[in-house]
Structures are given as C-alpha cells and as structure tokens.
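Novice: Pasted the sequence and its predicted model underneath.
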Amino acid sequence: MIYALRWLMSLLFIIQMYLAMVVLAIVFAPYAIASRKGAWAGIHTYCNWVRLSARWMVGLRSEVRGPVPTGEVMIASKHQSFFDIILICSVVPRPKFIMKKELKWAPILGFYAWRIGCIPVDRGKKGRAIAEMKKAVAAGAAIPGQLIIYPQGTRVAPGATPPYKVGSGLLYQQLAQPCIPAATNVGVFWPRHGIYRKPGLAVVEFLPAIPPGRPVADFMTELERVIEGASNRLMADAGFAVARAA
C-alpha cells in the first residue's frame, strides 16, 4: 500500500514537473528573448521548483556540497539522471552544456539551450564528433559561463562503470581552464528510467579543482579517480551497495 501511494505521488510529481517546465518557459520567454540573463533566471527558477516539489511530493531532499563554481571553468560531472542536472543548474550561475545535437530541435529545451550557449554535438560520428565539438566550444567561448560535460557521455546507473571518454580531456586541454569534478548519488533515488522516485537525500558534490596544464592522460586518470571515489562514497552513504574493486 505504501509503495503504491509513493508510486502515485511519483507520477503526479513527474506530471507537474513537466507542466511547470512549460509554464515557466512561457513566463520567462520575453525576458529570455531580450537577454540571456532571462534564460538563466528561468532555468534557475525551474530547477529550484523541481527541488522543492521533489521534497514536498516524494520526500526526495537534495543538497549541493562544496564550493559552487562561479568563474570560467569546466565542470565534469557524474551523470545518473535528470536530477543531477537539476541540482547543478539550480546553483551554478551561468550553466551551459555539451548536449546531443537532436536536442537543439526540442520544443522549449532547444530554445533555452540556444540562449544560454549550449553546444550541440553529433555523438554518432565518433572521431569527427570530437573535432566538431572542439570547434563548437571555441565558437561558444564568447558566451561566458560554466561549461558542463559528462565524461562518460551518458547517464550511468549506480554501480555501472562505462569508460571515461577522452573528449573531456581534449576539451580540458583546449580550454586551459580549471576543471571542477562533480560526484553524485542521485541515481539511487531517481533512476534513469521509470516513474518511482525514492525518498532520501540526493547529493551533488563539487570536488577540488584540477588546475589547467596537465597532460591529457594524467588528467583523465585523476578525473575518473576522484569522481568515482566520491560518487561511490555518496552512494554508500545513501545505502547503495557499492561493489569493491577487485
């Protein structure tokens, strides 16, 4: 009975979450058209609403730990579900993303992504995609902000260990900016697929910066070590059984 009630509340939460997206997108559209500040204001408002409504409707509290990046930096984050995007964008002042090329045509998302300077990439082209990504990032550098990337390239279920992709290292080399790793445990409560949202404490944690100038191979090794280590710690704190390395 309790599970059925929580499942129903999860469904209602998801419905209102997307309704709120549409409503706030319309409300902030004139401001977003006039200024990029309006687009960021709309995104911050929406993300904070999702955090608030998740706490109220499904008992999913959320917390962002560590110093919030505010300067010209690259944020390399563990990506487990939509909720880690919500948490990061609720606090980072000028977020922009490396995103799938198809999303630029998506209603609402495409417009706001364009306004804040997101960089669309055709991930199916592999090596060519990296060259296009680097070119697009260079072109998008005129829009200041915090560039958010996902080193594993996609959402990853808790406990899964797909490899880190070298594209994040090449961007680190190109941008010559500090990289802020970010760990999370949100997938324990908000899975990649499905409706049910578990109550608990979802966390995104910003970790100490990796300064610019390291060789790409060293950077990739350090990035994976700190993100995976901190994410495993956060998931274990949330009650998830993290497999020990052999």
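Specialist: In hand now; what should we look at? Source: prediction; values computed, not measured.
Novice: drop to CA atoms for contacts and neighbour counts, all remaining ones
Specialist: Fine.
Novice: List the buried residues for the longest helix anywhere in the chain?
Specialist: The longest helix of the chain (DSSP state H) is helix 2-34. If you call a residue buried by 16 or more other C-alpha atoms under 10 Å, then helix 2-34 has these buried ones: 6-11, 13-14, 17, 21, 25, 28-29, 31-32.
Novice: and if you look at stretch 38-53?
Specialist: Across stretch 38-53, burial judged by 16+ other C-alpha under 10 Å covers 38-51, 53.
Novice: and the comparison structure, right after this:
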Amino acid sequence: TDGFYTVSVTATNSAQTSYAVSASMTVSVSSGLSCVQANPTVALSPSGTQSVSPGTTVPYTVTVTNKDNSGCAASIFSLKATVPAGWTGAFGVSSLTLSPGAASSTTLTVTSPASAASGSYTIGATATNSANASFVGSASVTESLVASLTLQVGSDQASYSPPAGANLTATVTVGSTPAAGATVTFIVTKPDQSVITVTTAMGANGLAVFNFRLKPKDPSGLWQVQAVATVNGVSGSSTTSFMVQ
C-alpha cells in the first residue's frame, strides 16, 4: 500500500547484550499509478418500455459505476432526473460515493400527472462527478401512458363436438406493441351459467393461451368467453363465443 514506512536495524553483541547499536530510516512506497478519471456508467432498470395509466407512480432502479482507474480516490456522483414537464422524479439518495471500479444503486420514483396525455415519454437519469463535472454518465428509458389496452380474444374453432380440446388465445397490445408483463384472465360461461376462470401471463410472443378439454357431459349451446387483461394498473377486455354441439 502506498505510504511512508519506518525500517529499523539493531546490532547486538552476542556475548554482552548491553552493547548494542541501532539505526532507522523512513521509506516512501508509491505504486507510481497516476489517477485517470473517466465518465461513469449509468443503467436504468427495468430498461424496457413500461405501459402505465396516467397518474401512476413507477419505481426504477438506477445503478452507477465508477470507471476511474485504481490510482484515483473515491468520488461522489451527484444524481439528476430528467422527466417531462409536470411530472415528478425523486431519488432515494441524491448522490452516491464510489471507489474506482465500484457500483451502487438507488431508486428513482417517477410519477406522471393524472391529466397527462397518452403517448411515449422519456425518463432519464444522470450521474456527475461532483469534483469534476466534465465526467458524467446518463441513461434513459421510455414510459408509455395509455388509457386502456387493446385486447383480441378468439377460439381455434367456431364449433366443437365433445369430447374435444378447445384452444383460446388473447393478444394484448399497446398500440401495435405487445403489452409486456400483462396478465390475462379468461372467463368462460357455459349455457347452464356455470363458469370457468383461469388467469395466465402473456408469453414472449405476445399471446396468452388457455387450453381446456370439452367433455361429453358438458352442456350444448353457446359458450361465452370474456378475456380481461391488466398491466401496471391499465386494463382492457374483449369477448367472443363458440358453439358446443
């Protein structure tokens, strides 16, 4: 470790230990590594587009990494949020103190006004070296405000003759983009008014699927299907039907 160290040497007469002499010196140790500063890196998570209703509070995790080399001392990085006009953005802490190569995280809580128009908005976070503001890093994500989800539900056949397998699918989108993280509840009402309810997550392909088996004892007639999708407080629904012979 860099610093100043004292080195002592003592010579003692082996036959008469009262006769001794000593000397010492101070040694300076330095690695010789100069400090080279660099822009910090900043990451926001979740990094994918978040689809929420206006007025929703969304928490993001902000991670800052000090990219200075090991010849530098620890640095304090001041944090700043960039949000649309009328929105609020608050950090869990206002700054992070990091040694070279170290990383740390805090929360950025973003709230849109309830009156905000539907659309896509950019949320940003910036970390600036407090001792030298020329070293700065930033990251951004997109937040989509939507009043409702677009949902389409259908069956693989218009009519079934039990015993048979039935396949229901639901497509959930925000505009033309799959609504990542959406859950879909299928509500199937039989002609005798008994109900089947199943909740499933939307897959990576943008579809939610419910497969079930129609039995010979199931009632014939028109079966009604309602699908309800939700994600981050935003919802949408759609209906369809099929016949059982």
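Specialist: Ah, there it is. These figures come from a predicted structure and were not determined experimentally.
Novice: Work out the TM-score between the chains.
Specialist: With the length set by TM-score structural alignment, normalised by the length of the second structure, the two chains reach a TM-score of 0.23; 107 aligned residues with a C-alpha RMSD of 6.6 Å.
Novice: that older thread, quick check: next helix or strand after the longest helix of the first structure?
Specialist: Next along the chain after helix 2-34 of the first structure, taking DSSP states H and E as the criterion, comes helix 36-58.
Novice: Contacts for that next one, please.
Specialist: Counting by C-alpha atoms under 8 Å, 6 or more residues apart in numbering, helix 36-58 of the first structure makes contact with 6, 9-10, 13, 17, 20-21, 24-25, 28-33, 60-62, 86-87, 89-91, 93-95, 112, 115-116, 197-199, all of which sit outside it.
Novice: Could you check the angle the following helix or strand past it makes with helix 36-58?
Specialist: Downstream of helix 36-58 of the first structure, the first helix or strand assigned by DSSP H and E is strand 60-65. Here strand 60-65 of the first structure runs at an angle of 130 degrees relative to helix 36-58 (axes from the mean of the first three to the mean of the last three C-alpha atoms, to 10 degrees).
Novice: So which elements touch the next helix or strand after strand 60-65 of the first structure?
Specialist: For strand 60-65 of the first structure, the following helix or strand on the C-terminal side (DSSP H and E) is strand 74-77. Contact partners of strand 74-77 of the first structure among helices and strands, from 3 or more C-alpha pairs under 8 Å, 6 or more residues apart in numbering; DSSP states H and E: strand 146-149, strand 179-184.
Novice: List the buried residues in the helix or strand Ser90 of the first structure falls within.
Specialist: Assigned by DSSP H and E, Ser90 of the first structure belongs to helix 82-91. Along helix 82-91 of the first structure, these residues count as buried under the neighbour rule (16+ other C-alpha under 10 Å): 83-91.
Novice: got JSON lines for those, with distance to Ser168 of the first structure too?
Specialist: Listed next are the buried residues of helix 82-91 of the first structure as JSON lines, based on distance: C-alpha to C-alpha, whole Å:
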{"residue": "Phe83", "distance to Ser168 of the first structure": "21"}
{"residue": "Asp84", "distance to Ser168 of the first structure": "18"}
{"residue": "Ile85", "distance to Ser168 of the first structure": "17"}
{"residue": "Ile86", "distance to Ser168 of the first structure": "21"}
{"residue": "Leu87", "distance to Ser168 of the first structure": "21"}
{"residue": "Ile88", "distance to Ser168 of the first structure": "18"}
{"residue": "Cys89", "distance to Ser168 of the first structure": "19"}
{"residue": "Ser90", "distance to Ser168 of the first structure": "23"}
{"residue": "Val91", "distance to Ser168 of the first structure": "22"}
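Novice: I'd like to know which of those residues is nearest to Ala139 of the first structure.
Specialist: Proximity to Ala139 of the first structure was ranked across the buried residues of helix 82-91 of the first structure by C-alpha to C-alpha; first place goes to Cys89, at 22.2 Å.
Novice: Report the separation between that closest one and Thr221 of the first structure.
Specialist: From Cys89 of the first structure across to Thr221 of the first structure, the span is 26 Å (C-alpha to C-alpha, to the nearest Å).
Novice: circling back to that earlier point, report the inter-axis angle for the longest helix of the first structure versus helix 36-58.
Specialist: 170 degrees.
Novice: picking that back up, closest to Met99 of the first structure among the buried residues of helix 82-91 of the first structure?
Specialist: For the buried residues of helix 82-91 of the first structure, the nearest to Met99 of the first structure is Ile85 (11.9 Å; C-alpha to C-alpha).
Novice: Ser77 of the first structure versus the closest one, what's the distance?
Specialist: Counting by C-alpha to C-alpha, the gap from Ile85 of the first structure to Ser77 of the first structure is 9 Å.
Novice: Understood, closing this out.
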